[in-house]
Every structure is written in C-alpha cells, then in structure tokens.
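# sharing a sequence plus its predicted fold:
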Amino acid sequence: MTPKTRIHLIRHGEVERQCYNGHYDVGLTPRGVEQYHGLKPRLEPGRITALYTSDLTRTRRGGEILGAYLGVAPVALPELRELNCGAWEGLTLSEVQKQRPEEWAARLADVVNFRAPGGESLTDLAGRVLPVLSDLVEKHRGEEVLVVAHGGVNRIVLLDAIGAPLSSMFAIDQKYCALNIVDYYADGNRVVQLING
C-alpha cells in the first residue's frame, strides 16, 4: 500500500471578537477553550506524532491543550496564520460594508484576488499555506499529524485537496473547532475523509 500522511486539520475555538481578526491576536472565550477539550475523545493518543499551529494565541492555546493530551509538543508556524485582512482587521462585516463600500464591492467582484489595503488575497494565502503543508506531509510521511489553524487556512487546504478553485472558498463551512481529515499519498493522490466534523 502507498504510504500516506494523515492530516487532522482543526479550526481554532470560539474567539472573543466576532470580526475580521486575520493576524489580530484575539483570545479565546471560555467556550472556545472547552471546545478544544471536547475534541480530545476524537483524537487518539499514540497515533498522532506531530502537532503544528499558527503562532496566534487562538491556535497556540489549542495546541497546548491537545498537545498535553496527546503527549506531543506543539510547534508554532507563522505561515499557518489566517488571511491578513489589512485595514479590515478589527472591523465587523457590517462596519466594512458601511465604512469601506468601494472595497467591499471590489471584494464581491473578485473574491480570489481582492486584497484589503495592507492585506492578502486568497491567492496570497494559498501561496503561503500550501508549500508549508506540502513540507509537513513529506516530513511526516506515513504518520498522523495534527494541525490547528484557521477557517481561511483550512478552506485553502481542503479546496486544494479536492481540486476545487479558490473561488469556491465559502462553499466549505468551518465551525469553531471543526475537525477535517485529509490523507496524502506518496503517489500524489489525496482523499478527504472528513470536512467540518
């Protein structure tokens, strides 16, 4: 059988601020912490050999909680950060629509290539995340790896795994502490086992 790397891909728990957080280092709510603890029965100690998070608090805290349970030390990678929302960071959707209507219209016209001032596009995000994921898959060939990341990051990974375009970004839901599972085979094949579980 072709060796595979299984990636258990988790979105972070519920956060304190419901807005465009992006690179903003927002903390978790008590419910967000509990959501991480609720994932423990779904992850089997002894099977997962490595754990990676972004370097933002909302994922690093999950790495600490789950890493202690699994007996694996988390490694923080800045490349796994959420989409940089630039000038939109800290604003709610309604605030963006009211305060920056021209930018909002531009985003609706080209969701893939639009960048908020000072931020990233989905193309930029994919260019940052996918090479790192590929490195992790190769580094841990034949192993099971836990990655704690963000809604946008996870969607990029899942779209790539199923061969869907970035324009389908919001066709995939990612609830807080959603669990996704993707198997990466050495021959290049990929099988998505679970989305938004």
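Structure received.

# use CA for all of it now, contacts and neighbours both
Noted.

# for this structure, what spans make up the strands?
Chain-ordered strands for the chain, with DSSP state E as the definition, fall at 4-11, 48-53, 74-76, 144-149, 179-185, 190-194.

# the fifth one vs strand 144-149, what angle?
Orientation of strand 179-185 against strand 144-149 (axes from the mean of the first three to the mean of the last three CA atoms, to 10 degrees) gives an angle of 130 degrees.

# one more to weigh against that first structure:
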Amino acid sequence: MRTSIWLVRHGQTVANRARRYLGHSDSPLTTYGQRQHEAVVRRLRALPFTHAIVSPTERTRALAAAITQDRPSIAIVEDLRWREIDQGQWEGLTYREVLQRFPGDAQARWANGINGKPTGGESLADVATRVGEAWHELRSHYAGRRAIVITHATPIQLVLCFCCQTPVAEHWRWRIDLGSMTALDIYGSSIIIRTVNSVPPIR
C-alpha cells in the first residue's frame, strides 16, 4: 500500500523578495509569486489528490485555493503545526536590521544551536517537535492515500531530515525554493524520495 505525499512551498512574497524574515505573519504575493502558483497548479493538475493540508497563512491559503479550484471533492485541513518558524521580534526585518537593533539577541540565538530563538519566537527544536508530530499523524491518518501539504521551507527541510535520519541541525543542507515541490512515496516504514525542490517552469 502506497502513501503519496507532496510537500509544496508557496510562491514569492514581498517580504521574500526583500529578504526579510517571514514566519507567522503575512506578506502579499508578488506578481512573480502569483505566476509561480500558476506553474504549480499546471504541474499538479493531473495528480488525483484526495486531501490537502495547509499552513494557515495567506500565502499558503492562496496556493491551496488555486490547486483545489477545480477539485471540489478535495478536503482542505488547516494545521498550525505546518507553519513556518516564528521569528518573534525579528519578524519583518532583514538580517542587517536585526544586527543593528538586536545584536545581543542575534548572538544568543546563533550560539545556542537548534535551541536558539529570537525573543518572542521559536527555536528550530521547537519547530521540529511540532512538525514531527504533524508528520507522524499525516503518515498514519492518510495511509494509502495521496495528500498534498502546502507549507514553508523549514517544515519541508525538517521532513527530509526525518526521512533520511539526518540531524535537524543540518536542515539547511536541503534547498527548498519558493514555488517548489518535494514528493515522497511511503510503503509501510520505507520512504522513497521521488523528487526534492522541483520547480515547474513559468510561462
């Protein structure tokens, strides 16, 4: 019995283009981001998904709506556990602005490895815990089905770490671009990685 899971990252937002930290907050899609969503929809059109799990942000909801527009039978479930890492007081800032405003906060975060966090935000360890719970539930609840998860870079990187038994501290080794797709086939306890960071062509 095969379970097929597609992990999709949303398209470019204004904050992404400006290289600003973007976690739980919203930022509108750019025109390029909208075109990325259209490309993802074209690539996935022929795949018979049965369920869609969505991180509750406007950028991911927009992609979910586009993917399911002509598929009224697909059940959409919003799950907070698939959100991007909470950047706390760094939210909306560039890295240079963080160093200018919160130099001590930055030093403490990077010194503490996966347990480091910005003031008011989450650590990578925090995110790994909630994404791990969501991933375990996804595999058990949707066994034998084809599901799509519309989420962000960090959750996708962490799932790949889980699949390859890689320390979460090395999540950065997996490049996950905006508007990209990662596909996994699961047979019992065995996981086949079909594709990672596949970016469909934009017309």
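On my side now, so go ahead. Bear in mind the structure is a predicted one, so any value in this text is a computation, not a measurement.

# report the TM-score for the pair.
Once superposed, chain against chain, the TM-score is 0.91 (TM-score structural alignment, normalised by the length of structure 1); 194 aligned residues with a CA RMSD of 1.6 Å.

# if we can go back for a sec, and the strands of structure 1 as CSV, adding mean neighbour count and distance to Phe114 of structure 1?
Below are the strands of structure 1 laid out as CSV (neighbours: other CA atoms under 10 Å; distance: least, CA to CA, whole Å):
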stretch, mean neighbour count, distance to Phe114 of structure 1
strand 4-11, 24, 23
strand 48-53, 22, 26
strand 74-76, 19, 28
strand 144-149, 25, 22
strand 179-185, 22, 27
strand 190-194, 15, 28
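
# what residues of stretch 62-72 of structure 2 count as buried?
Ala62, Leu63, Ala64, Ala66, Ile67, Thr68 (16 or more other CA atoms under 10 Å).

# could you do stretch 22-38 of structure 1 as well?
Gly22, His23, Tyr24, Val26, Gly27, Leu28, Gly32, Val33, Glu34, Gln35, Tyr36, His37.

# ok so, going back, now flag whichever of the buried residues of stretch 62-72 of structure 2 is closest to Arg175 of structure 2.
Leu63 (20.1 Å; CA to CA).

# how far away is the closest one from Pro48 of structure 2?
17 Å (CA to CA, to the nearest Å).

# next: Cys164 of structure 2.
27 Å.

# in contact with the closest residue in space to Ile48 of structure 1 that isn't next to it in sequence, which residues are there?
Spatial nearest neighbour of Ile48 of structure 1, excluding adjacent residues (CA to CA, 6 or more residues apart in numbering): Glu144 at 4.8 Å. Glu144 of structure 1 makes contact with Thr5, Arg6, Ile7, His8, Arg47, Ile48, Thr49, Ala50 under the criterion CA atoms under 8 Å, 6 or more residues apart in numbering.

# without its sequence neighbours, what residue ends up closest to the residue positioned nearest the centre of structure 2?
In structure 2, the centroid-proximal residue (CA atoms, centre = their mean) is His152; its distance is 2.0 Å. Sequence neighbours aside, Arg9 is the residue nearest to His152 of structure 2 in space, at 4.9 Å (criterion: CA to CA, 6+ apart).
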